[in-house]
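# I'd like to go over a predicted model; first the sequence, then the structure.
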Amino acid sequence: MRSSETTRRQFIGSGAVTGGMLLAGCISGGGTDTSSGETYTVSIAPMGEVEFDGPPEEWTALLPTYADMGFALGGGQTLGIQNHARFGTDAYEELPGIEFDEDDVVELTEGGVDRELFYEMNADAHFIDPHILTHWYGWEQSDVDKVRDELGPFFGNFIRRHSDEWHDYRYYSLYEALELMAEVFQARDRYEAYVALHDDMLTTIDERLPPAEERPNAMLLYPASGSGLEFFPFRFDDGGISTKQWRDLGLTDALAETDVGHYSYTDRGTLDLETLLDIDPEVLLVRNHGGESDSEFREAVLEPLQDDPVANEVQAVQDEAVYNAGYLDQGPIINYYHTERAAKDIYPDAFADATLFDRERVAEIVSGEF
């Protein structure tokens, strides 16, 4: 048993989660000196104010977005994750002196999300939007309440996309959510350092981007079957953080002027090759291949499209402008990595020699030596 377990169990949740709550992400008590046992609260929709008596020492996320944020803020590793294959930890491999041991992270979604795994992890805090557990994985509200009351609070908001009907409360941008997480971890200095790096990255992008009329339109897709020839369509103009890099790089969403739907938990409509050809995007961005090498991606995605008589007529396929779209979820570090890779893929003439983020600086921030 951890020596801090007694005090960590003094975390207080804010009552039952209600789907219709719309709360500003205001912060009260952030920066309180917790060495004397004082508490502080951080407010996030849909939970409202959540009380902490100190930065969580052992915590879990479900989605990599919050796992990346906690790691970036010096909080250490998440105890668990939704799907190891969708967690972009290859971004950490580029940070000098920084280690992340995926073998120490529990897979939470084998056969659903078992509540007993939460008791086995025994986390101080759960950086999870509870609506994911109730809407995706069949938890009852009483399950959420019990884990919150007996183990530690929930703190999180599903901000990957903005297309789910059940999400009728406030969304946050990547850096709005990161700021709230920084208040939880009492890591304001790290947050401000990431903001500065992010601002520098966007400045470099703005300086190098070609004029708007020379930027391609692009379509973001997720394979719907093993064949690689049927896809779920995703819009990247909806504000979700999983598509932030495409907006920052000035791409036009090829779906924006169409009546093609946007993937959500309740809309699993697919896009066939005939529709793809009708839209005829200049760039194709294909997900679910994060971590693959260029040759692996080419074999799995580009070559089947080239071999299909319909798909091969699409401009992006003919130009071989079909790129690995990376992972669904991203905190600040994975976003730096995604953005630089995307810039080099889509605008090679402008960004081939560009370094959009300083790996050594990120490593210093993670380790607290800055």
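Nice, thanks for sending it over.
# From here on, just use CA atoms for contacts and neighbour counts.
Noted.
# could you point out which element follows the lengthiest strand in the chain?
The longest strand of the chain (DSSP state E) is strand 217-223. As assigned by DSSP states H and E, the chain's next helix or strand after strand 217-223 is strand 231-234.
# Do a quick rundown of the strands in the stretch 201-350 of the chain.
Applying DSSP state E, counting those that start in this stretch to the stretch 201-350 of the chain gives strands spanning 217-223, 231-234, 252-253, 283-286, 322-324.
# Next one for the comparison:
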Amino acid sequence: MGDDSCQQEAPTRRKYLRYGGAVVGTGLIAGCIGQSDSESTPEPTGTESSSGTETEAEPTPESTSTPTEETSYTATMPPVGELTLDEPPSSWVGSYGFTADVLTALGQADSAVGMANPQFWYQGFYDFLDGVTAPAKEELTKFTTADRNIDLEVLYDLDPDLIAVDPNPIISIFGLDKQKAKEIRENVAPWFGNGSRRKRFGGWTQWPDGEPYPYLSLPEYIPKYAALFGEEKRGQALLDLYEPFIEDIRSRVPPESERRSMALVNGRYNPENRDGWVVYNPKSEIEKTWGKKQYRDLNVVDAFEGAYSGQSSIKVDFEGMLEYNPDVIIFNFGITYRDFQGTNLIQKQQELLQNHPVGKEVTAVKNDELYVGGTPYQGPIINMFQTEMAAKQLYPDEFGSYPGYGEISESEQLFDRQRLSDIINGTF
């Protein structure tokens, strides 16, 4: 039963929000224990549809005639559940590059103030989109430490309106105490993210309710974040561009007998020829994961299929590379490691293969089919560029040859850059 004698303080920086059925604020309780949502927080004027987008409630005579009616922004994302805000977040922190790219696509890049690690937010593709910018990575505050801890003082100092992060990898990898995660939610900002880049490892926690939670596909994030930021129209326009592009790519993949085999090689591991090549399985065990989504969409033929023994990768020497003999070698994370601390790690590995008596006999090396690959931290913008890139690298007869990073002429582009720019810039 609610207690009518319960006192509420007025909100300060951030208005009341409802999170997972509980009412939370910034350093205050926006309601009393035992109160229902209807007692503690005004009902939202919109609801989230099954796709995650907010749909407007049917107007009533009272609502159309009352200029002071409040609007709320509601979205639901496992594992954190439903989140309702009285106003869109004006600042946010992300994890690595994925949610940063999603929010950039929704026109929210300038509101970024920090990340778990800004180094992994690849921004190079934005250079090919008119008017699209993002904060320089060195201007974003990192709230994790080199020894894999979370810096609570930094996170509190950033004081964002939204933590666009799944708390579970922060708990599992960076050792954040679950009680501290709750305190952050109550005293700093709500968590709102879902870690679906790859299969979740053993020891992955399931906070806040201890129950396993589903993976989300890349497009599923767009309406959820769009609803929370009041960008439903932009989110739908983005999906209307993104999904037909992906479907077109899938429909044009050549028959299996005409697909060249590939090896997805670690782009950082072996520039000094230390102990072989780490080769990843390009096929995702979990269908909805998005870290290697472009290779799943392109239905690739993996030269190393059957060699992984249940693991996600295998290590081989030059002789092993020749034994499996891929037609194409793509260096994973290659766009990042083209210039890593002043060194082109991809070029060094290419030269190792080209100059080795066994390595140079590999079909991909003989035919100069050695390519820069993408980052697995790919939201919709990055994924569109990386899908186009991989399509041309693997199937040039169908999609046109790959001339090199950033060198695709307008007539050879597979999606409309200007349309994407307009959506991001809000001029669509």
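Everything's here; your move. On a predicted model such as this, the values are computed, not experimentally measured, just so you know.
# And the TM-score between them?
TM-score for the superposed chains, counting by TM-score structural alignment, normalised by the length of structure 1: 0.84, backed by 353 aligned residues with a C-alpha RMSD of 3.0 Å.
# picking up where we left off before, now for the longest strand of structure 1, which elements pack on it?
Judged by 3 or more C-alpha pairs under 8 Å, 6 or more residues apart in numbering; DSSP states H and E, strand 217-223 of structure 1 is in contact with strand 231-234, strand 252-253, strand 283-286.
# As JSON lines, those with mean neighbour count and distance to Ile334 of structure 1 would be great.
Shown next, in JSON lines, are these (neighbours: other C-alpha atoms under 10 Å; distance: least, C-alpha to C-alpha, whole Å):
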{"stretch": "strand 231-234", "mean neighbour count": "23", "distance to Ile334 of structure 1": "19"}
{"stretch": "strand 252-253", "mean neighbour count": "20", "distance to Ile334 of structure 1": "22"}
{"stretch": "strand 283-286", "mean neighbour count": "24", "distance to Ile334 of structure 1": "17"}
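# which one of these lies closest to His198 of structure 1?
strand 252-253 (21.6 Å; C-alpha to C-alpha).
# who does the longest helix along structure 2 touch, helix- and strand-wise?
Secondary structure of structure 2 read by DSSP state H shows that its longest helix is helix 232-252. With contacts taken as 3+ C-alpha pairs under 8 Å, 6+ apart, helix 232-252 of structure 2 sits against helix 218-228, helix 293-297, helix 380-394, helix 417-425.
# Quick check: it compared with structure 1, mean distance?
Once superposed with structure 1, the aligned residues differ from helix 232-252 of structure 2 by a mean of 2.6 Å; criterion: mean C-alpha distance after the TM-score superposition for structure 1.
# Run the angle between that helix and helix 417-425 for me.
Between the axes of helix 232-252 of structure 2 and helix 417-425, defined by axes from the mean of the first three to the mean of the last three C-alpha atoms, to 10 degrees, the angle is 150 degrees.
# Next, the distance between the ends of stretch 269-277 of structure 2.
Stretch 269-277 of structure 2 has an end-to-end distance of 7 Å (C-alpha to C-alpha, to the nearest Å).
# Neighbours of Gly94 of structure 2, how many?
28 (other C-alpha atoms under 10 Å).
# no wait, Asp259 of structure 1
Asp259 of structure 1: 7 neighbours (other C-alpha under 10 Å).
# Could you do the one 3 residues further on as well?
As a burial measure, His262 of structure 1 scores 20 neighbours (other C-alpha under 10 Å).
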